[in-house]
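**Q** fold the following for me, if possible:
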Amino acid sequence: MIYIALFRGLNVGGNHKVKMADLVAFLNRHGGEKTKHYIQSGNLVFQHDEQAGPLAEKLETAFAQKFGFESQIVLRTLPQMQSAHQAYPFDQEDREQKFMMTGFARGTPNPDAHEVLNGLATEVELVAQNDHEFFFYYGGGSARSKIANLNFEKKLGTALTVRNRRTISKLIEIAQQL
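**A** Sure thing, here's the model as predicted:
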């Protein structure tokens, strides 16, 4: 199966630094095949025979042992990532792609998750939910957003890792070439 792994919190603000070559080698040692990375923030595309849930848990444990800190890992199959990309509701020509984000939930969000996020949104921010994905448009930029800097796990009951539309498009493209 082709997976896209989104490692949470790597190489952000100079913290939790991991070289992508080391991350690729790590994944390959744990059964990944044809592993490719995209940019320096923990985005990997690979093939693996295991199911997503057990694989993510196994990788998280091994990652902490190898690198000395925890990183939650969100796995999506290629069809799941394509579906999330196609479902993005705020894509318009007059909006900047760098402010168009998708948050991928690690687990099942609280039933009121969308309501919580919508309540925090300013008049220039948009929020939508589709099962385990959350869609954001930060009209004023992510630096000023209360949502972008939110502790998702505390507010939504599950961790989110967020990627912009360009990154998601590139990950899909890489996965399609495997």
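**Q** only C-alpha atoms from now on, for both contacts and neighbour counts.
**A** Fine.
**Q** number of nearby residues for the nearest residue in space to N118 that is not next to it in sequence?
**A** Nearest non-adjacent residue to N118, counting by C-alpha to C-alpha, 6 or more residues apart in numbering: V127, 5.9 Å away. Burial of V127 is recorded as 21 neighbouring residues (other C-alpha atoms under 10 Å).
**Q** one more to put side by side:
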Amino acid sequence: MRHAFLFRAVNVGGTAKLPMAELRALAAELGATDVQIYIASGNLVAVPPGDPAAFAVQLADAVETRFGFRREVIVRDAAALRAARDAHPFVIVDPAFSYLVPLTSAPVDPTAAADVPSGDDEWSLIGVDLHVRYAKGAGRAELDLTRLLRALGVVGTARNLRTIDALLALLDRQPVTEP
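**A** Predicted coordinates:
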């Protein structure tokens, strides 16, 4: 079964450069099949050669060995990603302003983040996914997502709903146009 493997914090700024063609080749070397990449921000869709969670760890290990940095890889199948997308609790004014943040695990104490200021931005925790709606877009966010995740004590990687929709299309084997 195809899964989405989402790398945290690659190709943003000057650190953690991960060429997508090399990531695709690396996944294939590790035994994945039907490997596809969506945009240059660490979105890989593939059929893993066994347990998807174990493959995510193998990918993280292989990237660390080959490129010299380690990043978490969060894995979701189509059903989990679609359920999270469908559960988005905010009005979607613009899919680029609404985000899904798949987490490595559910926070132990979700109330620990109650003091993180968010201004007009909104966030909600649903299971192992964080949902965010930026009132003015992520580029002008009042909510500090890094601070929020730190307060929750979890690691996650944010994707706007346009990207989530594109990943769902890839998981469903539908054609996708890049933004």
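**Q** for the residue nearest to N118 of structure 1, give its distance to H37 of structure 1.
**A** In this view, V127 of structure 1 and H37 of structure 1 are 28 Å apart by C-alpha to C-alpha, to the nearest Å.
**Q** how about stretch 133-142 of structure 2: buried residues?
**A** Using 16 or more other C-alpha atoms under 10 Å as the test for burial, stretch 133-142 of structure 2 gives R133, Y134, A135, G137, A138, A141, E142.
**Q** tell me where structure 2 has helices.
**A** 20-29, 52-67, 78-86, 145-152, 161-171 (DSSP state H).
**Q** tell me the most buried of those?
**A** Mean neighbour count (mean count of other C-alpha atoms under 10 Å) peaks for helix 161-171 among the helices of structure 2, with a mean of 20.
**Q** isn't H37 of structure 1 up against L27?
**A** No: contact criterion C-alpha atoms under 8 Å: H37 of structure 1 and L27 do not qualify, at 10.6 Å.
**Q** check contacts around the residue most central in space within structure 1.
**A** Centroid-nearest residue in structure 1: T161, 3.9 Å away (criterion: C-alpha atoms, centre = their mean). Residues in contact with T161 of structure 1 (C-alpha atoms under 8 Å, 6 or more residues apart in numbering) are L6, F7, R8, V74, G103, F104, A105, R106.
**Q** just the endpoints, please. Distance across stretch 140-158 of structure 1?
**A** 25 Å.
**Q** which one is L178 of structure 1 nearest to, not counting chain neighbours?
**A** Nearest to L178 of structure 1 is K34, by C-alpha to C-alpha, 6+ apart, at 7.0 Å.
**Q** and the contacts of T161 of structure 1, which of them are in strands?
**A** Taking DSSP state E, the ones among the contacts of T161 of structure 1 that sit in strands are L6, F7, V74, G103, F104, A105.
**Q** quick one, which of these are buried?
**A** Of these, these count as buried by 16+ other C-alpha under 10 Å: L6, F7, V74, G103, F104, A105.
**Q** from memory the fifth one sits against N130, does it?
**A** No: here F104 of structure 1 lies out of contact with N130, judged by C-alpha under 8 Å, at a distance of 10.1 Å.
**Q** and for structure 2, the residue most distant from the center?
**A** Largest centroid distance in structure 2 under C-alpha atoms, centre = their mean is D115 at 24.5 Å.
**Q** which residue lines up with that residue in structure 1?
**A** Using TM-score structural alignment, the equivalent of D115 of structure 2 in structure 1 is G119.
**Q** and that match, how far from Y38 of structure 1?
**A** For G119 of structure 1, the distance to Y38 of structure 1 - C-alpha to C-alpha - is 33 Å.
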